[in-house]
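Q: What would the 3D arrangement of this be:
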Amino acid sequence: MDPSQFEKMFAQANSIMGPFADMILQTARFPPANGEALVVLDQACGSGVVSSHIMSRLYPEDKARLDLTCADISEPAITQMRRRIEASGWNNARAVTNDAMSSDFPSSHFTHIFFNFGPQILPDPIAGLKECHRTLRPGGVLGLSAWQVVPWAADYRAGIATDPSLPAFPTSDQLRYAFSSTPEKWDTIHDVTKHLEDSGLTAIAASSMDNTTTMTIAEVEAMLPYSLDMMIQKFWTKEEVEKFKVPATKAIVSYLGEKYGTGPVVWKWVAVVACGKKE
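A: All right, here's what the predicted structure looks like:
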């Protein structure tokens, strides 16, 4: 991916996930006013939404005490993240390839770990939370978010359903476990709170929040190669993907045009935002 494409992807990701990143930082009361070192992990950093919000909310004296690690299992994401760090002049940050369920980070190392929409994409989310617990210092804080409502799924499903020749788009229950191989649910405050407790965290605060975005149909079409492909690769056969991806894209864009007309595509995203503390 060239830098311009990456910046467009970041801008779109930030419009959707940025408010949740801010809410995670607020819920975690970051940065603390104690003047101590901030040794922070942005886990499953992706395009760097959380890291950019960390940097934007810190005063110079806070940045002076920051040591930021951006980690992701995707090497392409880390390559782009390294470019962002260099271009932004974040001298106190680094980007590393990392498996969130089994990292080589030292135990009791980080003061804060932020995991924006991370657990749900892990094959074993609880293993990821326990790894966070292991690598947090005593008194350290984990902040995370988990989707409750991802609005594009309903529109994509309805669009594909307009063409009977296309394979079905996955159901809501299928999407819930698109990446995870374990049975935990993540779309209620109760469930997220329990998972944090089961991972050894205390002083848990959790709430639900929403973010409404407006996009043009062209902007939605631009995100289809990522959002649609991510799902059909999981649920359609290789032959179905090759044969039906283009017709599916056309069906979705046509449906959006009929539903929203010349107006914007208005989507309401809802998520649980939570944090917990390691004793």
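Q: can we go C-alpha only for contacts and neighbour counts from here?
A: Fine.
Q: Now do the spatially most central residue of the chain against residue 27, distance only.
A: With distances taken as C-alpha atoms, centre = their mean, the residue of the chain nearest its centroid is residue 117 (3.3 Å). Separation of residue 117 from residue 27 (C-alpha to C-alpha, to the nearest Å): 15 Å.
Q: Ok, residue 155 next?
A: On the measure of C-alpha to C-alpha, residue 155 and residue 27 end up 31 Å apart.
Q: swap in residue 259?
A: Counting by C-alpha to C-alpha - residue 259 and residue 27 are separated by 37 Å.
Q: circling back: what's the distance between the residue nearest to the centre of the chain and residue 248?
A: 26 Å.
Q: my guess is residue 192 meets residue 186, correct?
A: Yes - using C-alpha atoms under 8 Å, residue 192 is in contact with residue 186, at 5.6 Å.
Q: Show me where the stretch 51-200 of the chain has its strands.
A: 66-72, 93-97, 110-116, 136-149 (DSSP state E, counting those that start in this stretch).
Q: do you know which of those lies nearest residue 4?
A: strand 93-97 (19.5 Å; C-alpha to C-alpha).
Q: residues making contact with that closest one?
A: Contacts to strand 93-97, defined as C-alpha atoms under 8 Å, 6 or more residues apart in numbering, come from residues 67-75, 78, 81-82, 85.
Q: same deal with stretch 197-212?
A: Here stretch 197-212 makes contact (C-alpha under 8 Å, 6+ apart) with 16, 19-20, 27, 126, 129-130, 133, 189, 192-193, 196, 266-279.
Q: ok so, going back, between residue 259 and residue 27, tell me which one has more neighbours.
A: residue 27 (19 against 13; other C-alpha atoms under 10 Å).
Q: now the more buried one, nearest residue through space, not along the chain?
A: residue 275 (6.6 Å; C-alpha to C-alpha, 6 or more residues apart in numbering).
Q: Now show me the structure for the sequence below, then we'll compare the two:
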Amino acid sequence: MSNTPAQVISKQFQNAQGSSTHAASKKMMRLLAAPLLSQMGLTRDVTAPVQFLDNACGTGVMTQEMQVILSRDVLEKSEFVCTDSSAAMIDAVKGRIGTEGWVNVLARVADAMDTGLPESAYSHVAVGLGLHLIPRPDDVLKDCQRVLKDGGIFGATTFPTRNRDIFWGPDIRAAFDSMPFKAPYPEDFPVQTHSSGKWYDEDWVAGHMKEKGFKDVRVTVNPGKYFVENVQEFVDFFGGMIAFLVNAWWSEELKRQHGVEEVKGLVRDFLEKKYGDEGWEITWEVISVTGRVEK
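A: Prediction:
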């Protein structure tokens, strides 16, 4: 293994591109974001303008949903900022702002651990599926507290440990096991790529947020499901995870013998034998945590 899982996932995010990521955002990832936004009080009932920071935004899933949830009148009086350390992700968001007609949205490259954004400027800050991946999550919390207004709401999602036994895991593990060569798959797939805390443990998350000074901390575990239309959609949506497994756990020699595209093809072949032309349902759990800032 030439790179750590943290190094591999960081490199993939920096170089992420393609329409499949966009499609996953609109069809599947929105379902992972919805419970958090509701828990943050961001529903169709909102009538006051918001100043919303989509931090470590990826393809802008949180902002995408805000543009649907809020009325046009509220959108026109609100401010939305998308930040990510990946220039490729920000370019994708900028493209979406134009093609999808997002209202009052700005996108810029910024490190979630130190955004450089104005102090006390935002009513809401969301970090979707980031705190278990970003190397120094407590720095993220500190910066979010800094940029939130007094009374502002912070929200984040992470994955619990048991999520590795559902979602995309069983199908890809079975596909790896079926390959005509030894295809390494980690026995205990890490849902967290750093050693700072236990963001996969909802009880720990609740206690840690309180320790960091957040008020009215609420942590929920939300089940979700998505019907995968066909094998190609599965490979498109989770091809990044296949690449992650190969690049993080396979030797350089094995990667030379069997590249990522070949492995994706073998996964596709396995799933076509298993499901044929039919779709199937995948399920997951996501931890949603919210807290209020007092200044």
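Q: looking at this, the residue nearest to residue 27 of structure 1 is in a strand?
A: Yes - the assignment for residue 275 of structure 1 by DSSP: H, G, I helix; E, B strand; the rest coil puts it in a strand.
Q: quick one: contacts for the counterpart of it in structure 2?
A: In structure 2, the residue matched to residue 275 of structure 1 (TM-score structural alignment) is residue 290. By C-alpha under 8 Å, 6+ apart, the contact set of residue 290 of structure 2 is 36, 39-40, 153-156, 216-219.
Q: For ChimeraX, write the select line for the buried members of those.
A: In ChimeraX, a selection of the buried entries from the contacts of residue 290 of structure 2 looks like this (16 or more other C-alpha atoms under 10 Å):
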select :36,39,40,153,154,155,156,217,218,219
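Q: want to throw the contacts of residue 290 of structure 2 into CSV with distance to residue 193 of structure 2?
A: Formatted as CSV, these follow (distance: C-alpha to C-alpha, whole Å):
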residue, distance to residue 193 of structure 2
36, 22
39, 26
40, 26
153, 26
154, 22
155, 20
156, 17
216, 28
217, 24
218, 24
219, 21
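Q: before we move on, the earlier item: just the strands of the stretch 51-200 of structure 1: most buried one?
A: Comparing the strands of the stretch 51-200 of structure 1 by mean neighbour count (mean count of other C-alpha atoms under 10 Å), strand 110-116 ranks first with a mean of 25.
Q: residue range for that strand in structure 2?
A: Residue span in structure 2 matched to strand 110-116 of structure 1, by TM-score structural alignment: 122-128.
Q: ok, average deviation of that stretch from structure 1?
A: After superposition onto structure 1, stretch 122-128 of structure 2 sits on average 0.9 Å from its aligned residues (mean C-alpha distance after the TM-score superposition for structure 1).
Q: next one: that stretch to chain centre, how far?
A: Per C-alpha atoms, centre = their mean, to the nearest Å, the displacement of stretch 122-128 of structure 2 from the mean C-alpha position of its chain is 14 Å.
Q: Which other helices and strands does the longest helix that structure 2 contains contact?
A: In structure 2, taking DSSP state H as the definition, the longest helix is helix 231-249. Contacts defined by 3 or more C-alpha pairs under 8 Å, 6 or more residues apart in numbering; DSSP states H and E place helix 231-249 of structure 2 against helix 5-14, helix 19-24, helix 260-275.
Q: for the last one, the distance to its chain's centre please.
A: Its chain's average C-alpha position is 24 Å from that of helix 260-275 of structure 2, according to C-alpha atoms, centre = their mean.
Q: packing partners for it?
A: helix 169-178, helix 231-249.
Q: Let me have these in JSON lines, extended by distance to residue 46 of structure 2.
A: What follows is these, written out as JSON lines (distance: least, C-alpha to C-alpha, whole Å):
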{"stretch": "helix 169-178", "distance to residue 46 of structure 2": "37"}
{"stretch": "helix 231-249", "distance to residue 46 of structure 2": "32"}
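Q: Among those, show me which one is buried the most.
A: helix 231-249 (a mean of 20).
Q: by how many degrees do that one and helix 5-14 diverge?
A: If you take axes from the mean of the first three to the mean of the last three C-alpha atoms, to 10 degrees, helix 231-249 of structure 2 sits at 130 degrees to helix 5-14.
Q: PyMOL command to pick out the buried ones of the contacts of stretch 197-212 of structure 1?
A: Per 16+ other C-alpha under 10 Å, the buried members of the contacts of stretch 197-212 of structure 1 correspond to this PyMOL selection:
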select buried, resi 16+19+20+27+126+129+130+133+189+192+193+196+267+269+270+271+272+273+274+275+276+277+278
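Q: Residue 18 of structure 2: how many residues sit nearby?
A: Neighbour count for residue 18 of structure 2, taken as other C-alpha under 10 Å: 10.
Q: From residue 38 of structure 2, how far out is it?
A: From residue 18 of structure 2 to residue 38 of structure 2 the distance is 29 Å (C-alpha to C-alpha).
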